[in-house]
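Chemist: Just the structure for this:
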Amino acid sequence: MPSPLLLPLLTCAAVLLVSGVAKLRDPASVDRAFTALEVPTVLDRSPVRRALPWAEAVLGLWLLVTGGALLLLGAVLVLVLFLAYLVLVARAVRRPEPVDCGCFGALGDDRVTRVTVWRNVVLVAAAGLAVVAGQRDVALVPALSEPATWAWLGAAALASLAAVLVTHRSTGSADVTGGSEPEVDEDGNYLRTAIPRAQVLTEEGRVALLRDQTNRGAHLLLFLSPGCTPCQSLSHEVAGWADDLAPLVVVKAVVAGSPESLVVGLGHLKGHAWFDEFGIARAAFAMSTPGAVLLGTDGYLAGGPVHGEGEVRAFVEDVREHLRAQTDVTAP
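Modeler: Predicted coordinates for the structure are as follows:
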């Protein structure tokens, strides 16, 4: 009978191999993860970022092919790595704004939640059992000579496949954004609703009521979170969009955080940012990040809300086209 300690050993190896290969296929995800998870400066170096996917893949293979003292050493390294990952995601989930980790490159759900923390707790436990396997000289290669091992591995693989298929949700049926959708009537026409009573903080720390701000012109609000990977990409477009849509539409990034966020990686938003430190505006619009909504000058929504990077970009382009059409009509 094969040792039950083979299962956590194989689990750690599979996770490391999948994670390493996924990161190698999408190197930018490693950069985004280091930024979003606020990896300590001493480790936040380009050589470390480039080496991490290879290290994961090598450790995964190490657990599969070694035994004895080498297996024990590899298992200890994996335990240390998984503990570090656990600390990073545990810190991230306590932050007020959503955080994307890119833990498995382009695979899986990027958003760090309590489920992410529990997943990493399970991986730390598996790595701990892998250390025990190394101490007891339980290795995969010798066990493969026993026919019972193959039957046991096949049953474990079948159970894992069944669990994946049962819990799988297609992207078409899943609500991936978690935000509200624009209201429409029976004919599918957009219904304008009143601007919610919500407030934000200005860069100077003053409270600003959204309804009052629209007296000075229409406002396009882009809801962003510092730890959200698509938000980081959109944040670099804000200044350009503000120039394109001025003077008819004011563009503001509503950042999930305090005005101090401008000092930490968001300096390029200076002059174009409001802050929603306690999530009041996000809750009022039932908004996820990234998201966008257009506030009219008459106290009603003029478009949106929309959610997701692609939808936000398309929404901004629609607003731009609408303004361009208005300009063409009014031109002499």
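Chemist: going forward, measure contacts and count neighbours with C-alpha atoms only.
Modeler: Will do.
Chemist: Which other helices and strands does the lengthiest helix in the chain contact?
Modeler: For the chain, the helix with the greatest residue count under DSSP state H is helix 68-93. On a contact count with 3 or more C-alpha pairs under 8 Å, 6 or more residues apart in numbering; DSSP states H and E, helix 68-93 meets helix 46-65, helix 114-135.
Chemist: List the buried residues for the longest one?
Modeler: Read it as helix 114-135. 116-117, 120-121, 123-135 (16 or more other C-alpha atoms under 10 Å).
Chemist: just the shortest one next, same as before
Modeler: Within helix 46-65, the residues that qualify as buried by neighbour count (16+ other C-alpha under 10 Å) are 49-50, 52-64.
Chemist: what's that helix in contact with?
Modeler: 9-10, 12-21, 23-24, 27, 30-31, 34, 71, 74-75, 78, 139-141 (C-alpha atoms under 8 Å, 6 or more residues apart in numbering).
Chemist: Next: the longest one.
Modeler: Helix 114-135 is touched from outside by 5-6, 8-9, 11-12, 67-69, 71-73, 75-76, 78-79, 82-83, 85-86, 89-90, 93, 139, with contacts defined as C-alpha under 8 Å, 6+ apart.
Chemist: so which of the helices and strands packed on helix 68-93 comes closest to Asp328?
Modeler: In terms of C-alpha to C-alpha, the element of those nearest to Asp328 is helix 46-65, at 49.1 Å.
Chemist: compare with the first, here's sequence two:
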Amino acid sequence: MSIPSFIQIGLAIIFGLSGLLKLYSPSSLRSTLVALGIPKPLGSAGAWLVPLLEMLTAVLLVSSATVWLGQTLAFGLIGAFIYAILVALLKKERIQCNCFGKLRDDYLGRSTILRIALLIVMNSYITIANQPVSFTAIKLEELVLYLLSWTGILGLYFIVPFVLNAISQSQTD
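Modeler: Predicted structure coming up:
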């Protein structure tokens, strides 16, 4: 198992899934963009543009020939996410995150900073490692292992908040 290829595939999955889930709820992303101060017409365009850029990033990350472009686009998107968090913190408002569409109810702020930092570290690592890999160059067994591992990681990411919420509610009852 190659750590850079594992992370490269993970980033592709994260950006692809995030973009796909945002496309299922463009109105909620539009609301987030407008709450951040973006005019409604631009918010409407952004509600389609952001997920399409995320999905394009995912596609670019899976080929060794285009991974550098995917990394660059990922850094650009991460910069936009950081800007959104800063605006939300400065406004001191609870603005929906929509990081994964409506799949997870979360707000821009301190909780999203950790996720963004993790994306920065992952993207920086594969950029510095400079060992781009293409899906076609990975053995089928390794690819299945990568996909199953990332399915488990993302599954935990989505399940843990529900478990913690259930525990905290049972303690208050």
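Chemist: Which among the contacts of helix 114-135 of structure 1 count as buried?
Modeler: 5-6, 8-9, 11-12, 67, 71-73, 75-76, 78-79, 82-83, 85-86, 89-90, 93, 139.
Chemist: now Tyr85 of structure 1: how far from Gly60 of structure 1?
Modeler: Look at Tyr85 of structure 1 and Gly60 of structure 1: by C-alpha to C-alpha, to the nearest Å, they are 16 Å apart.
Chemist: actually Val249 of structure 1, sorry about that
Modeler: 53 Å.
Chemist: try Leu220 of structure 1
Modeler: For Leu220 of structure 1 relative to Gly60 of structure 1 (C-alpha to C-alpha), the value is 47 Å.
Chemist: Not counting sequence-adjacent ones, nearest residue to the residue positioned nearest the centre of structure 1?
Modeler: Centroid-nearest residue in structure 1, with C-alpha atoms, centre = their mean: Asp100, separated by 2.2 Å. Spatial nearest neighbour of Asp100 of structure 1, excluding adjacent residues (C-alpha to C-alpha, 6 or more residues apart in numbering): Arg111 at 4.3 Å.
Chemist: Translate that neighbour into the numbering of structure 2.
Modeler: Under the alignment (TM-score structural alignment), Arg111 of structure 1 maps onto Tyr107 of structure 2.
Chemist: Surely its match is in contact with Lys92?
Modeler: No - in this structure, Tyr107 of structure 2 is not within contact of Lys92 by C-alpha atoms under 8 Å, at 11.4 Å.
Chemist: Please say which of those two ends up with more neighbours.
Modeler: A count of neighbours by other C-alpha atoms under 10 Å puts Tyr107 above the other of Tyr107 of structure 2 and Lys92, at 18 against 10.
Chemist: which residues in structure 1 form helices?
Modeler: According to DSSP H, the helices that structure 1 contains are 6-25, 27-36, 46-65, 68-93, 114-135, 140-143, 147-167, 210-213, 229-235, 238-245, 280-285, 309-330.
Chemist: what's the spacing between the third one and its chain's center?
Modeler: Average the C-alpha atoms of helix 46-65 of structure 1, do the same for its chain, and the two points are 22 Å apart (C-alpha atoms, centre = their mean, to the nearest Å).
Chemist: Which stretches in the stretch 151-300 of structure 1 count as strands?
Modeler: 199-201, 207-209, 218-224, 249-255, 273-275, 291-295 (DSSP state E, counting those that start in this stretch).
Chemist: For Thr127 of structure 2, give its distance to Val133 of structure 2.
Modeler: 12 Å.
Chemist: follow-up on the earlier one: for Leu153 of structure 1, which of the helices and strands packed on helix 68-93 of structure 1 is the nearest?
Modeler: Across those, closest to Leu153 of structure 1 is helix 46-65 (C-alpha to C-alpha), at 13.4 Å.
Chemist: joint contacts of Tyr107 and Lys92 of structure 2?
Modeler: By C-alpha under 8 Å, 6+ apart, no residue touches both Tyr107 of structure 2 and Lys92.
Chemist: list the buried ones in stretch 136-146 of structure 1?
Modeler: Buried, per 16+ other C-alpha under 10 Å, within stretch 136-146 of structure 1: Asp137, Val138, Ala139, Leu140, Ala143.
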